[in-house]
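J.: Quick one: sequence and predicted model below, then my questions.
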Amino acid sequence: MDVSIIETSGLGDRSYLISAGDIGAVVDPQRDIDRVLKLAAERGVRITHVLETHIHNDYVTGGLELSRAVNAEYVVPAGDDLGYQRRAVVDGDIVDTGAFRFQVMHTPGHTHHHVSYVLRDPDDTAAGVFTGGSMLFGTTGRTDLVGGEHTDELTHAQYHSVRRLAEELPAETKVYPTHGFGSFCAATPASGDESTIGRERTSNPALTQDEQAYVDELLAGLAAYPAYYAHMGVINRAGPAPVDLSMPERVDPDELRRRIDAGEWVVDLRERTAFAAGHLGGTLGFELSGSFVTYLGWLYTWGAPLTLIGESEEQVLDARRELVRIGIDDLDGAAVGEIHTLVAGTELRSYRVADFSELARRRDEQQITVLDVRQANEFDESHIDGAANIALHELAGRLGEVPEGEVWVHCASGYRSSIAASMIDAPERSVVLVNDEFDRARKLGLTG
């Protein structure tokens, strides 16, 4: 048997293609199923089964469309009221592909009906377990995504689910989680790139702590998660529409300016320092890199008109692929080309880019404001003396709290602060983007 990993680094998730001979099965596929189909073709396998560990909160599933495209059996945990036909499985069920089998284990915690799939070879050996949002590498899935009133119950359930996996499976069983590679679905940051049941027995807090200590620590560590999560479960229960990865309609400079002036969402995909050096006033800078879809999805006004600005069609298409993964399907167009060709008679705006070394030289000046846009738990752990803290996801509703004058904006790496800088950039403010790692601020003695 072979287990191939399909990474979706922008969301911190993994999907899996399991194959033996010419038979394949897929666990927790993302929306852009062309990646799965291409890999299956390369492996020379026919996908007979598509399995979901849970109804996902952080992305729109590709499972329904994939199962229909290849005429595979669609396997989903029982218990949820869904708008489509599927095989609803419960604890103890067996999903037999003919070449290998999956044993269903009910592992509630991340959701009420969450299951894990134990991969068994023809000799009935447990070769691996697909744990979704249950047992992750050195941590577990968060337990607060289906409503605060369920969090305590699900946290206790998560503890027992992970313990059950560790007790019933051999130490050498490989662990294949869906979440935990930067995903906000992890309760705490995951560690490592691979693991086994044996390794988790010595490192996973659900297996090294008593129940109450685990529950208390998990609940205390839960931080804010992206606002778009509220839409994902709804879409996945109804049944996602087939994906559209085509190029949006092109928008000329005059129409682009009209949309900006109308206050519509117009997002510039260029690198953060290129945006700072010259951009159309009224646009927002969301650099198309690892965190793009998480933070655009978090801040975006759901359902609002959205236009993209890209240096090339390829850049726009890459952004569209990222966006459909969280259910932002309807793009109102895209403007493509060098930014100076899109001005439509207006002047480009710009602001400075600096690092923490320069801030250290300016820190005692009374006329500057340091704005930290990290989350409150990050700020509480360590921050620059005298800095104001408004988390990026709260900034749109608190812009009035940002002083006029010179504002130096920072986060942990420069990505979130680049978005924030584009949001507060205005004629009455002088914005400086601190494009630097926060560890540098610590080394320079800027933190208290």
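T.: Great, that's in hand.
J.: drop to CA atoms for contacts and neighbour counts, all remaining ones
T.: Fine.
J.: Hmm, residue 106 and residue 91 touching each other?
T.: Yes. Under the contact definition of CA atoms under 8 Å, residue 91 touches residue 106, with a separation of 4.9 Å.
J.: Common neighbours of those two, please.
T.: Counting by CA atoms under 8 Å, 6 or more residues apart in numbering, the residues touching both residue 91 and residue 106 are residue 115.
J.: So for these two, which sits in the more crowded spot?
T.: The neighbour count for residue 91 versus residue 106, taken as other CA atoms under 10 Å, is higher for residue 106 (23 against 16).
J.: try it against this one:
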Amino acid sequence: MKVEQIYTGCLAEAAYYIESEGEAVIIDPLREVDPYIQKAERNGAKIKYILETHFHADFVSGHIELGKKTGATIVFGPTAKPGYEAYIAKDGEDLKVGKVILRVLHTPGHTMESTTYLLIDEHGKEHAIFTGDTLFIGDVGRPDLVQKVKAEITPEYLAGQLYDSLRNKIMPLSDDVIVYPGHGAGSACGKNMSKETVDTLGHQKQFNYALRADMGKDEFIRAVTEGLVEPPQYFPYNVLMNVQGGIPSIEDVIKSGTRPLDASAFQLVWEHEGALVIDTRSKEVFPGEFITGSIFVGLDDNFAPWVGALITDLKLPVLLVTDEGREEEAVIRLSRVGYDNTIGYLKGGLKAWKEAGFNTDRIEEISAEDFAKLYKGNMGLHLLDARKESEYRSQHIQGAENFPLDFINKNMSMLDKDKKYFIHCAGGYRSMITCSILKARGFNNIVNIQGGFKALSATDLPKTEFAVQETML
């Protein structure tokens, strides 16, 4: 028996490869499916099942394309109603794979169709659970992401379902059962996930707040529903894609998105299509010079989730500025969250753009040390903290105003274009995105603070923190 976690850090997503006696299973595959096929071929195995733990909101699954390419059966748990051919398994049903069994455990709560798969090894021992978004390491799945198809399916109702699922289906299992979750820290599908991506169930019973043995249902419901921030706006669209099907082939998306355009063609397509230009270079390089009107979202961080959180129209044409050779990576990562309308990239990069005589811009930056000197001499300066509210509440520079990047589109009207703003986040990535968006919207008096709160914390600037609340789990 072979079990492999395939973790994609930029999405904080875990897919799984399980193999026994020449038969294989893929759980929650990403959209680019060839790596799974190649892995099975290298091992001389045939993919028999593609198991989906639920209809995902944070990424577009590759289950349909993987099924087409391999002939494997797509499996969902009870109550799922996909718009394409799939096998809807019964609660408690056993799926045989080589000499092992994957037992279907219906665990509603994150969604109504959420299902955990219990792996029973060739000796009949319960070996591991693949929990999807039902149980994470240190947390559980949030109960507020389901599309409101029925009035009674509220976050509180789902939280109650989740409580029952955990107590009746998961917690009775042996302490040595391995927990393989669908996500790790950084995912928006939970509140307080650990950086670890695997653990034993016994350890989780000790340290995961949601598995506390003496926790009543009402307390559990309060704990998992309080303190939730609004989910990324692209989540409902990804759910619909995963439910309805009809998803374009990844090969077609890559072909369109990696079309090389010289500077003149790039400019023409930009104007004609009303496209968005995303500059994916590093946060260190971008502010020195970039195409006027472009938006920074660097590849070397949570690229796709931030595009999903900020760009409200999945059908909006996208043009890319990338480091040489990273065009396909950018297109694939956009497609993982449903942005399939990339229509080309700037051939020759910024150098070609400048040589063609087109306009560029820059963003002013200041070191944390220099800002500290400036700020102490003038506490009336406008300081924006682009971190999440929970980060801001934990600790922030005295006098800073919380301006979370997550809600920049909603809150931008609060800013005054005539004022000068100094902007920071935790380490510089989110503040640079914030600066680029503001620049593109006509805010010219903005300064990025290099190194973010981490660097500012090393100065002697006064800090403020709120008392930690029970809801901040």
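T.: Structure's in. What do you need? Source: prediction; values computed, not measured.
J.: For residue 244 of structure 2, give me its contacts.
T.: Counted by CA under 8 Å, 6+ apart, residue 244 of structure 2 has contacts 82-84.
J.: Buried ones only from the residues you listed, please, as a PyMOL command.
T.: Buried subset of the contacts of residue 244 of structure 2, written as a PyMOL selection, criterion 16 or more other CA atoms under 10 Å:
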select buried, resi 82
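J.: In JSON lines, list the contacts of residue 244 of structure 2 along with distance to residue 203 of structure 2 and secondary structure.
T.: Converted to JSON lines, the contacts of residue 244 of structure 2 look like this (distance: CA to CA, whole Å; DSSP: H, G, I helix; E, B strand; the rest coil):
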{"residue": "82", "distance to residue 203 of structure 2": "35", "secondary structure": "coil"}
{"residue": "83", "distance to residue 203 of structure 2": "39", "secondary structure": "coil"}
{"residue": "84", "distance to residue 203 of structure 2": "39", "secondary structure": "coil"}
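J.: what residue of structure 1 takes the place of residue 209 of structure 2?
T.: If you follow residue 209 of structure 2 across to structure 1 using TM-score structural alignment, you land on residue 205.
J.: again with residue 372 of structure 2
T.: Matched to structure 1 by TM-score structural alignment, residue 372 of structure 2 sits across from residue 360.
J.: Check residue 408 of structure 2 too.
T.: By TM-score structural alignment, residue 408 of structure 2 lines up with residue 395 in structure 1.
J.: Buried residues, the helix or strand that match falls within. List them.
T.: For residue 395 of structure 1, the host element (DSSP states H and E) is helix 392-395. Buried residues in helix 392-395 of structure 1, defined by neighbour count with 16+ other CA under 10 Å: 392-393, 395.
J.: Then stretch 148-164 of structure 1?
T.: Of all the residues in stretch 148-164 of structure 1, those buried under the rule 16+ other CA under 10 Å are 151-163.
J.: Please apply the same query to stretch 60-69 of structure 1.
T.: Buried residues in stretch 60-69 of structure 1, counted by 16+ other CA under 10 Å: 60-67.
J.: Would you pull up how far it lies from the middle of the chain?
T.: 19 Å (CA atoms, centre = their mean, to the nearest Å).
J.: Please apply the same query to stretch 338-350 of structure 2.
T.: Relative to its chain's centre, stretch 338-350 of structure 2 lies at 21 Å (CA atoms, centre = their mean).
J.: same check, this time on stretch 339-353 of structure 2
T.: Distance, centroid of stretch 339-353 of structure 2 to centroid of chain: 24 Å (CA atoms, centre = their mean).
J.: And for it, what's in contact with it?
T.: By CA under 8 Å, 6+ apart, the residues outside stretch 339-353 of structure 2 that reach it are 253, 256-263, 266, 290-291, 314-324, 327, 331, 334.
J.: Would you show me how to pick out the buried ones of these in ChimeraX?
T.: Restricted to buried positions by 16+ other CA under 10 Å, the ChimeraX selection for these reads:
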select :253,256,257,258,259,260,261,262,263,266,290,291,314,316,317,318,319,320,321,322,323,327,331,334
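J.: now, which of the contacts of residue 244 of structure 2 sits nearest residue 110 of structure 2?
T.: Residue 110 of structure 2 has its nearest neighbour among the contacts of residue 244 of structure 2 in residue 82, at 17.2 Å by CA to CA.
J.: can you pull the contacts of that closest one?
T.: Residues in contact with residue 82 of structure 2, defined by CA under 8 Å, 6+ apart, are 242-245.
J.: redo that, cut-off 10 Å
T.: Residue 82 of structure 2 is in contact with 55, 76, 88, 240, 242-245, counting by CA atoms under 10 Å, 6 or more residues apart in numbering.
J.: contacting residues around the match of residue 372 of structure 2?
T.: 441, 444-446.
J.: In space, what's closest to the match of residue 408 of structure 2 - neighbours in sequence excluded?
T.: Leaving aside its chain neighbours, residue 395 of structure 1 sits nearest to residue 420 (7.4 Å; criterion: CA to CA, 6 or more residues apart in numbering).
J.: Aligned to that neighbour, what sits in structure 2?
T.: In structure 2, the residue matched to residue 420 of structure 1 (TM-score structural alignment) is residue 434.
J.: what distance separates the helix or strand where that match lies from the centre of its chain?
T.: According to DSSP H and E, residue 434 of structure 2 maps onto helix 429-440. Helix 429-440 of structure 2 has its average C-alpha position 19 Å from the chain's average C-alpha position, going by CA atoms, centre = their mean.
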